[in-house]
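Chemist: Sequence plus the predicted model coming up.
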Amino acid sequence: MGFFRDISPIRAVGDLKTYWFDQQDHKWRFLLASLAATTTIFAAFFSESGFEVQWKRPEITWVTSFEPGRSDSEIAAENVANQERKEKLEAERLAREEERKAQYRRLAEQFGMDTE
């Protein structure tokens, strides 16, 4: 607890006053330059923040891609067509993937690597 006995706010203010008011004028210039730099940085952050003061309700644009008067049979036919298209695309993707794997296997064989 000897450390805290030696600390005094009054002595700290006196030390600060002695430090700043001695005969070195460059300290004031550096203080002003550092304050100007800090103020400039904070002003740039504040001006670039772009926050809006007042909240605005977002505009919603509803996009409808189906006719409202479709029958159940039309919906079912469209679902079947979409499912067929999805399965076709998935089969094409799997074929491309298998071809790529085959290419890598051929490349590995050319370099004498074990692929299993």
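Modeler: Arrived safely, thanks for sending. Numbers count the residues shown, from 1 in each chain.

Chemist: Could you use CA atoms for every contact and neighbour count after this?
Modeler: Noted.

Chemist: the helices in the protein, which residues?
Modeler: In the chain, the segments counted as helices under DSSP state H are 2-5, 9-20, 26-48, 72-110.

Chemist: any chance of the ones you listed in CSV, plus distance to residue 61?
Modeler: Listed next are the helices of the chain as CSV, based on distance: least, C-alpha to C-alpha, whole Å:
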stretch, distance to residue 61
helix 2-5, 67
helix 9-20, 63
helix 26-48, 29
helix 72-110, 24
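
Chemist: okay, now the one to match up with it:
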Amino acid sequence: MRFKSRFDAKAGFADLWDYIREPRPYRWPFLALSLAIPLTGLAMLTKESHFRPPDAPKVTYISTFAEGRTDEEIRQSNIANQQRKEAREAELAELEARRIEAYKALGRATGLDVEAMEREAAIERAREEAEAEARRRELYPAGTAVDDSGE
């Protein structure tokens, strides 16, 4: 069976023309509406929009270091920064120790067995550290470099 014999466009247009010519009420408004809906959709879809690409950002580099520093100046700066870091860590450790002592005093004042709680906490910390060490050994087999600084 041939394609042309099955689908005859001429007969289809003739049927459409006969249907349109029949005297029906509101045929022209319905025809206009039925054409307006798809044409409006096509008009909305075929609108072209050209967006201008954004301007490249203007980067301003701020350097707190002097230009052309020598290796010795860099080394001295690193030493000073390390000393400040160690002083800050020591201060935080002292504050932590004071906080722990304050909680122990509060616990003694309220009648809690602070020493037993401290032993339990030490056992818990040791268990957590052992688990962390086991995890580290599992993830990083012997011979691989690992940063143990905790950062």
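Modeler: It's in. What you see is a predicted model, and the numbers here were worked out from it, not measured in a lab.

Chemist: and of the helices of the first structure, who's closest to residue 116 of the first structure?
Modeler: Residue 116 of the first structure lies closest, by C-alpha to C-alpha, to one member of the helices of the first structure: helix 72-110, at 9.5 Å.

Chemist: For that closest one, list every residue counted as buried.
Modeler: Across helix 72-110 of the first structure, burial judged by 16 or more other C-alpha atoms under 10 Å covers residue 105.

Chemist: separation between the residue mapped onto residue 83 of the first structure from the second structure and residue 64 of the second structure?
Modeler: Counting by TM-score structural alignment, residue 83 of the first structure lines up with residue 82 in the second structure. For residue 82 of the second structure, the distance to residue 64 of the second structure equals 17 Å [C-alpha to C-alpha, to the nearest Å].

Chemist: try residue 132 of the second structure
Modeler: Taken as C-alpha to C-alpha, the span from residue 132 of the second structure to residue 64 of the second structure is 39 Å.

Chemist: Between those two, which has more neighbouring residues?
Modeler: A direct count of neighbours by other C-alpha atoms under 10 Å for residue 132 of the second structure and residue 64 places residue 132 higher, at 12 against 6.

Chemist: Against residue 138 of the second structure, how distant is the more buried one?
Modeler: From residue 132 of the second structure to residue 138 of the second structure the distance is 10 Å (C-alpha to C-alpha).

Chemist: Same question for residue 122 of the second structure.
Modeler: Using C-alpha to C-alpha, residue 122 of the second structure is found at 24 Å from residue 138 of the second structure.

Chemist: got it, and residue 80 of the second structure?
Modeler: Look at residue 80 of the second structure and residue 138 of the second structure: by C-alpha to C-alpha, they are 37 Å apart.

Chemist: do residue 121 of the second structure as well
Modeler: Applying C-alpha to C-alpha, the value for residue 121 of the second structure to residue 138 of the second structure is 25 Å.

Chemist: how many other residues sit next to residue 37 of the first structure?
Modeler: Neighbour count for residue 37 of the first structure, taken as other C-alpha under 10 Å: 12.

Chemist: Contact partners for it?
Modeler: The contact partners of residue 37 of the first structure, by C-alpha atoms under 8 Å, 6 or more residues apart in numbering, come to none.

Chemist: how about a cut-off of 10 Å?
Modeler: Residue 37 of the first structure sits next to 31, 43 when contact means C-alpha atoms under 10 Å, 6 or more residues apart in numbering.
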